[in-house]
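Q: predicted model follows, preceded by the sequence.
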Amino acid sequence: MPSLNATDLRPFIPAKDFAQSKAFYASLGWVTKDVGPGIALVTLGDRQHFYIQDYYVKEFAENTMLHVTIDDAHAWYEHVSAVLGDGAFPEARVGSPVPQSYGATVTFVHDPSGVLLHLCQWQ
């Protein structure tokens, strides 16, 4: 029987302004690399990857969510707040960490296109 294991999952997220989305994620410390026309690979650490695509549908963007497991929701809140403090990404926003009923503390970040990041610290 052939192996049916999956080794990676890389969703595609929309970008209202492709250059701005790449700059936003780079400013958070994530590595962005153009890999094709209108496609950039975003990498955080060794195993977190997704693609930004130069394609935008408002309803899709505002219903797209990425869950990222992190070590410290409060540290990420401070970091994202500092990045947003200079006003370079006026449509992006971050909320204070919130304890969730399922045993996590989550910092919610909306990127410049409206994509919601769940920066999740498990308890």
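A: Everything's here; your move.

Q: CA atoms for contacts and neighbours, from now on please.
A: Noted.

Q: all helices for this structure, in order.
A: 18-27, 58-61, 73-84 (DSSP state H).

Q: now render those as TSV, adding distance to I52.
A: Shown next, in TSV, are the helices of the chain (distance: least, C-alpha to C-alpha, whole Å):
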stretch	distance to I52
helix 18-27	7
helix 58-61	11
helix 73-84	19
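
Q: make JSON lines out of these and add mean neighbour count and distance to S113.
A: Formatted as JSON lines, the helices of the chain follow (neighbours: other C-alpha atoms under 10 Å; distance: least, C-alpha to C-alpha, whole Å):
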{"stretch": "helix 18-27", "mean neighbour count": "18", "distance to S113": "7"}
{"stretch": "helix 58-61", "mean neighbour count": "14", "distance to S113": "6"}
{"stretch": "helix 73-84", "mean neighbour count": "18", "distance to S113": "14"}
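
Q: closest to W122 out of these?
A: Set against W122 and scored by C-alpha to C-alpha, the helices of the chain come closest in helix 73-84, at 9.2 Å.

Q: what residues does that closest one touch?
A: 27-28, 90, 92-97, 105-107, 119-121 (C-alpha atoms under 8 Å, 6 or more residues apart in numbering).

Q: just how off-centre is that helix within its chain?
A: Mean C-alpha position of helix 73-84 versus that of the full chain (C-alpha atoms, centre = their mean, to the nearest Å) differs by 13 Å.

Q: putting a second one here so we can go through both:
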Amino acid sequence: MNVTKLRPFIPSGKDYILAQRFFEDLGFEKVYSDDGLSIFKIGEQEFFLQNYHNQEFQDNYMVELEVEDLDGWWSLIQSVTLEKNYPIKAKEPTMYPWGKREINLIDPSGVCWHISEAKK
């Protein structure tokens, strides 16, 4: 059986509009949006941003985004954070014992994104 796509549902937190702007500023294209759900795409990867808030869930939700230019992403995250003053936390690219170099980013809702460097 073939699988063609896996799209996670990411909670927006209290401020759905802020979450949408944050992901657009990171370079994701919003391909659909209504009051309850937005679809974001970058390259061939997509996720659903759900207008949903449950802080305990959000604080325990994690997703990995694998990228080719981790340092480029770090520069983008820093510039977007400084320019727009988003309520996020981010840790610089770090090599972890499990063999991945990654950025840990807590988005405005509290979701932890592991932005990792693709193996070359």
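A: Sure thing, it's come through. Model, not experiment: these values are computed from the prediction.

Q: care to give me the TM-score?
A: The TM-score (TM-score structural alignment, normalised by the length of the second structure) is 0.90; 118 aligned residues with a C-alpha RMSD of 1.4 Å.

Q: ok, which of the helices of the first structure comes nearest A40 of the first structure?
A: Taking these one by one with C-alpha to C-alpha, helix 18-27 is closest: 7.5 Å.

Q: what span of the second structure lines up against the closest one?
A: Taking TM-score structural alignment as the measure, the second structure aligns residues 16-25 with helix 18-27 of the first structure.

Q: same deal with stretch 99-117 of the first structure?
A: Mapped onto the second structure using TM-score structural alignment, stretch 99-117 of the first structure spans residues 95-113.

Q: ok, stretch 64-73 of the first structure next?
A: The aligned range for stretch 64-73 of the first structure is 61-70, by TM-score structural alignment.

Q: ok, average deviation of the match of helix 18-27 of the first structure from the first structure?
A: Aligned to the first structure and superposed, stretch 16-25 of the second structure gives a mean residue distance of 0.4 Å (mean C-alpha distance after the TM-score superposition for the first structure).

Q: related to what we said a few turns ago, identify the residues contacting the match of stretch 99-117 of the first structure?
A: With contacts defined as C-alpha under 8 Å, 6+ apart, stretch 95-113 of the second structure is touched by 10-15, 18-19, 22, 53, 55, 58-65, 70, 74, 86-94, 114-117.

Q: separate out the buried members of those.
A: 10-13, 18-19, 22, 58, 62, 70, 74, 88, 90, 92-93, 114-117 (16 or more other C-alpha atoms under 10 Å).

Q: against A73 of the first structure, how distant is S96 of the first structure?
A: S96 of the first structure sits 9 Å away from A73 of the first structure, going by C-alpha to C-alpha, to the nearest Å.

Q: what does A92 of the first structure give?
A: For A92 of the first structure, the distance to A73 of the first structure equals 18 Å [C-alpha to C-alpha].

Q: what of R47 of the first structure?
A: Applying C-alpha to C-alpha to R47 of the first structure and A73 of the first structure gives a distance of 19 Å.

Q: how about V35 of the first structure?
A: 30 Å.

Q: cool, F89 of the first structure as well?
A: Separation of F89 of the first structure from A73 of the first structure (C-alpha to C-alpha) stands at 21 Å.

Q: I13 of the first structure touches Q53, doesn't it?
A: Yes. Assessed by C-alpha atoms under 8 Å, I13 of the first structure is found in contact with Q53 at 6.1 Å.

Q: ok, now which ones touch the closest residue to D69 of the second structure other than its chain neighbours?
A: Leaving aside its sequence neighbours, D69 of the second structure sits nearest to E117 (C-alpha to C-alpha, 6 or more residues apart in numbering; 6.8 Å). Going by C-alpha under 8 Å, 6+ apart, E117 of the second structure touches 66-70, 100-102.
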